[in-house]
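Asker: need coordinates for the below:
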Amino acid sequence: MDTRRTILTGMALGAGMAALPALAQQGEIKIGEINSYSGLPAFTEPYRKGLQLAAEEVNAKGGVLGKKLVVITKDDAGKPADAVTAANELVSRDEVAMIAGAFFSNVGLALADYAKQKKIFYLAGEPLTDAMVWSSGNRYTFRLRPSNYMQAAMLAEEAAKLPAKKWATIAPNYEYGQSAVKVFKELLSKKRPDIEWVGEQWPPQGKIDAGPVVQAIAALKPDAILNVTFGPDLIKLVREGNTRGLFKGRSVVSFLTGEPEYMDPLKDETPEGWLVTGYPWNNVKTPEHEAFLKAYQAKFNDYPRLGSIVGYSLVNAAAAIIQKAGSTDTEKMIEAARGISFDTPFGKATFRAIDQQSTLGAFVGKTGVKDGKGVMVDPVYRDGADYLPSDDEVKKMRPQD
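Answerer: A predicted model of the protein is given here:
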């Protein structure tokens, strides 16, 4: 498969197939999607499947504005410059209606700036930095996933109940990690003024030297640890931490660790009792999720990851925006997107007009091990709308359009 340019036409099976020729005759609406496919396959391959499933479902129902929805994907290799180059190609050569996607926060910010300069709609999927919709927010950028602030607020709500007073942090040294640590510290300290932050470790993203990091944190003798590492870095940290007994007798709060793409590789090495955000795919019993799960498993013979949810919801959101706008004109899509509700496997979500942040939520629970695999224990879905700052607070943080 060409990782630089893959077209997902949303080909449907059965009855939906008959609708495609008619749609094709009426033209196409293209979305240009950019992501770190070569760098983070654990997330982006399930994400790509989510994109594909949603596009096929949209087209089986008649497409968007009577046209076939086409998603063109490009790999940014985790580099902001490559992402901007890809965006230029998608806009100038492929004539996409909007750009979408990105994983890393620094890449997402580069695409948001590109969208502002070129006046093109950008639907950010995964980037979590709060700057995306607040300090660096612009009228052309909308963000799907619950942000660092939202996830930090969910976790801080539970962390404040812990008896721990001395905290240390471990996070990747780039925009996402820096943003997550900053907001979690602010929110937890506000709830618990008795908290003391005793030290930090900032390993480079994707290049953690876990031994020295674990040793440095252990030397601080904290009561609790905030972890923001993910992917291969998380695996190395957990294995080294387990070996050296870092987590024994300590509370750990960890962003994203409950997501299957990050917990699955740990298997029975998964630490138990960590407070995490994540996605308990086999323990969500709502009608929306059960319908999504059935369709996903039927098509791919696999279970979804959090990336699958993001990709699927991204396409549904884009289709809803274009349909409501009645056009692919950028300004009309912006006006349509502000306040719009759209379908996700977690239920309806809405893009707030004030900051263009989605109200999509996240699950909060604890890590556990079952049948030799890492699982989320006692997960509870937190509605993103309940963990966002007020309009007045947003106005102080976000440049007004």
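Asker: okay, CA-based contacts and neighbour counts for the rest of this
Answerer: Noted.
Asker: for the stretch 301-401 of the chain, what spans make up the strands?
Answerer: The residue ranges that make up the strands of the stretch 301-401 of the chain, judged by DSSP state E, counting those that start in this stretch, are 341-344, 347-350, 362-370, 373-382.
Asker: state the distance from Gly368 to Lys207.
Answerer: Distance check for Gly368 against Lys207: by C-alpha to C-alpha, to the nearest Å, it reads 27 Å.
Asker: ok, Val107 next?
Answerer: Separation of Val107 from Lys207 (C-alpha to C-alpha) stands at 18 Å.
Asker: residues in contact with the helix or strand containing Glu261?
Answerer: With elements delineated by DSSP states H and E, Glu261 resides in helix 260-263, which encompasses its position. Helix 260-263 is contacted from outside by 42-43, 230-231, 234, 256-257, 270, 278-280, 305-306, 374-375, using C-alpha atoms under 8 Å, 6 or more residues apart in numbering.
Asker: still on that earlier bit, compare Val107 and Lys207 (neighbour count), which wins?
Answerer: Neighbour tally, Val107 and Lys207, criterion other C-alpha atoms under 10 Å: the higher count belongs to Val107, 26 against 11.
Asker: so that one belongs to a helix, correct?
Answerer: Yes: applying DSSP: H, G, I helix; E, B strand; the rest coil, one finds Val107 inside a helix.
Asker: residues near Ala385, how many?
Answerer: Around Ala385 sit 18 other residues, with neighbours defined as other C-alpha under 10 Å.
Asker: need the contact list for the residue nearest to it when sequence neighbours are not counted.
Answerer: Using C-alpha to C-alpha, 6 or more residues apart in numbering and skipping the chain neighbours, the partner closest in space to Ala385 is Thr359 (4.8 Å). Taking C-alpha under 8 Å, 6+ apart as the contact definition, Thr359 lies against Leu144, Pro146, Ala349, Thr350, Phe351, Arg352, Asp383, Gly384, Ala385.
Asker: another one to check against the first:
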Amino acid sequence: MAGYTRRTVLRGTVLGAASLALSAGPATAQKPIKIGDLNSYTDLPAFTIPYRQGWKLALQEINAGGGVLGRQIEVISRDDGGAPGDALTVANELVRGEGVSMLMGTLLSHVGLAVSSYAARHETLFLASEPLTDALVWSKGNAYTFRLRPGTYVQAAMLAERAAKLNAQRWAVVAPNYEYGQSAVEAFKKLLKAQRPDVEFVEEQWPPLFKIDAGAVAQAIDQAEPEAIFNVTFGSDLVKFVREGTTRGVFAGRQVVSLLTGEPEWMNPLGGDVPEGWIVTGYPWDTLDTPRHTKFRQAYEARFDAPPRMGSVVGYTSLKALAKAIQQAGTTDSAAVAEAMRGMLLPSPFGGITFRASDQQSTMGTFVGETKPLETRGKLVDWEYKHGANYLPPAEQVKKWRPQGS
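Answerer: Okay, here's the model as predicted:
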């Protein structure tokens, strides 16, 4: 209830805080606004390095434009170790030691949940840039945690919509055995069955994260004789599963629906082994030619001499979101910035998004298409952008899921 009380009080005080901030003397105006970033840079560089490059591009643009509230932005970045305990230590060092005003980042869902809990306890705003678990914004949501990417429910809903049209009744599942995998499978099963009550799930494989025994998993799936497979693995697990499954003929004659596989971070390591025709969520960086995305892509390529990845878009949009919220709040106070962020509209390389007031989840969407192997990499083809607002549950439902007063 503490967050709710502060939010209520702020309705009468935020203008005064803004006036004080804007009338501060020259010495105060020179101090940068510090934002703390933490992510799994060592463990998952394929996604997090593009993410870091994305926020660095945003940082350059923000500061070149005069900063925020007449002050430059400074990002203090740390590795979260890919573990909740390490992430809590890092978050505390950033807030207590470095004096950052707010936090952003994290990739793995259990790490994001740990930092979210820290943010609530210490009343520090946290923008969970990448974690996909919906517990962040629903069952374990709090007044100080926002999430940028579409979560497991939204992406599963997009895929279930396509999966329901397939001529497949018997399904197998393979997913990493931790929060992200569990929530993705739960959502997909529920949403697919709502559209196709006749489907059944005949096999489930739950390998430990990044420790998949791909041969055993592929064999178990093949023996169950499913007509379709729902895959949630990523990173090195995905590479091993695809190559072992292809060698054993597991995918032959079977439809595969796969979360995240169309994102270049996870597709590129497969090289020429990208499977043909998997239905996936992803990012068509090379064929998305809207004016906003083209401008972003050109700026990114000019700065880093490399094409953008999904992580690049996430990092870029994360820092832009915090900068706009601070500007609107007129202060760096976390409760005031959170108040400004609820319902805030924001442009992004994918188009306009909103941070919903009901659950502090952004309406950013993603792309659904099919994989196509090229000589040295894969490509997302026949894609369609799915706006997150069309797949999120209504505010009335969210109210029942979130803790009271959050």
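Asker: TM-score for this pair?
Answerer: Put the two chains on top of each other and the TM-score (TM-score structural alignment, normalised by the length of the first structure) is 0.93; 380 aligned residues with a C-alpha RMSD of 1.2 Å.
Asker: re the thing from before, can you put the strands of the stretch 301-401 of the first structure in CSV and add distance to Ala224 of the first structure?
Answerer: Supplementary listing: those in CSV, determined by distance: least, C-alpha to C-alpha, whole Å:
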stretch, distance to Ala224 of the first structure
strand 341-344, 34
strand 347-350, 33
strand 362-370, 15
strand 373-382, 20
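Asker: adding mean neighbour count and distance to Gly32 of the first structure, write these out as a markdown table.
Answerer: Output for the strands of the stretch 301-401 of the first structure, formatted as a markdown table (neighbours: other C-alpha atoms under 10 Å; distance: least, C-alpha to C-alpha, whole Å):
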| stretch | mean neighbour count | distance to Gly32 of the first structure |
| --- | --- | --- |
| strand 341-344 | 19 | 20 |
| strand 347-350 | 18 | 22 |
| strand 362-370 | 22 | 26 |
| strand 373-382 | 20 | 30 |
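Asker: so which of these comes closest to Lys116 of the first structure?
Answerer: With C-alpha to C-alpha, the closest approach to Lys116 of the first structure among the strands of the stretch 301-401 of the first structure belongs to strand 347-350: 22.0 Å.
Asker: what is the corresponding segment of the second structure for that closest one?
Answerer: Here strand 347-350 of the first structure aligns to the second structure at residues 351-354, judged by TM-score structural alignment.
Asker: related to what we said a few turns ago, pick the one among the contacts of Thr359 of the first structure closest to Tyr312 of the first structure.
Answerer: When those are compared for distance to Tyr312 of the first structure, the smallest value, 11.1 Å, is given by Leu144; criterion: C-alpha to C-alpha.
Asker: Thr247 of the second structure: neighbour count?
Answerer: 12.
Asker: residue in the first structure paired with it?
Answerer: Applying TM-score structural alignment, one finds that Thr247 of the second structure aligns to Thr243 in the first structure.
Asker: mind listing the helices for the stretch 251-400 of the second structure?
Answerer: In order along the chain, the stretch 251-400 of the second structure carries the following helices (DSSP state H, counting those that start in this stretch): 264-267, 291-304, 310-329, 334-341, 395-401.
Asker: as CSV, those helices with distance to Tyr180 of the second structure would be great.
Answerer: Written out in CSV, the entries for the helices of the stretch 251-400 of the second structure read as follows (distance: least, C-alpha to C-alpha, whole Å):
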stretch, distance to Tyr180 of the second structure
helix 264-267, 16
helix 291-304, 28
helix 310-329, 17
helix 334-341, 25
helix 395-401, 18
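Asker: in CSV: the ones you listed, plus mean neighbour count.
Answerer: What follows is the helices of the stretch 251-400 of the second structure, written out as CSV (neighbours: other C-alpha atoms under 10 Å):
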stretch, mean neighbour count
helix 264-267, 24
helix 291-304, 16
helix 310-329, 23
helix 334-341, 24
helix 395-401, 13
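Asker: so for Ala128 of the second structure, which of the ones you listed sits nearest?
Answerer: Counting by C-alpha to C-alpha, Ala128 of the second structure lies closest to helix 310-329 out of the helices of the stretch 251-400 of the second structure; the figure is 8.6 Å.
Asker: quick one: the closest one to the first structure mean distance?
Answerer: After superposition onto the first structure, the average distance of helix 310-329 of the second structure to its aligned residues comes to 0.6 Å, using mean C-alpha distance after the TM-score superposition for the first structure.
Asker: so what corresponds to Asn35 of the first structure in the second structure?
Answerer: For Asn35 of the first structure, the aligned position in the second structure is Asn39, judged by TM-score structural alignment.
Asker: once you drop chain neighbours, what's closest to that match?
Answerer: The shortest distance from Asn39 of the second structure to any residue that is not its chain neighbour, by C-alpha to C-alpha, 6+ apart, is 4.3 Å, and that residue is Thr106.
Asker: could you do Arg398 of the first structure as well?
Answerer: Nearest residue to Arg398 of the first structure, sequence neighbours excluded (C-alpha to C-alpha, 6+ apart): Trp134, at 4.4 Å.
Asker: just give me the match in the second structure for that neighbour.
Answerer: Aligned by TM-score structural alignment, Trp134 of the first structure pairs with Trp138 of the second structure.
Asker: its match contacts Trp401, correct?
Answerer: Yes: applying C-alpha atoms under 8 Å as the test, Trp138 of the second structure and Trp401 come out as touching, 5.5 Å apart.
Asker: before we move on, the earlier item: looking at the contacts of Thr359 of the first structure, which one is closest to Ala124 of the first structure?
Answerer: Of all these, Leu144 has the smallest distance to Ala124 of the first structure: 6.1 Å, by C-alpha to C-alpha.
Asker: residue contacts, that closest one?
Answerer: Going by C-alpha under 8 Å, 6+ apart, Leu144 of the first structure touches Leu123, Ala124, Gly125, Glu126, Val310, Leu314, Phe351, Gln357, Ser358, Thr359, Leu360.
Asker: residues in contact with the fourth one?
Answerer: Looking back up the chat, that one is Glu126 of the first structure. With contact set as C-alpha under 8 Å, 6+ apart, Glu126 of the first structure has these partners: Gly101, Ala102, Phe103, Phe104, Arg143, Leu144, Arg145, Val310.
Asker: now do the aligned residue in the first structure for Thr124 of the second structure against Val284 of the first structure, distance only.
Answerer: Taking TM-score structural alignment for the superposition, Thr124 of the second structure sits opposite Ile120 in the first structure. According to C-alpha to C-alpha, Ile120 of the first structure and Val284 of the first structure sit 36 Å apart.
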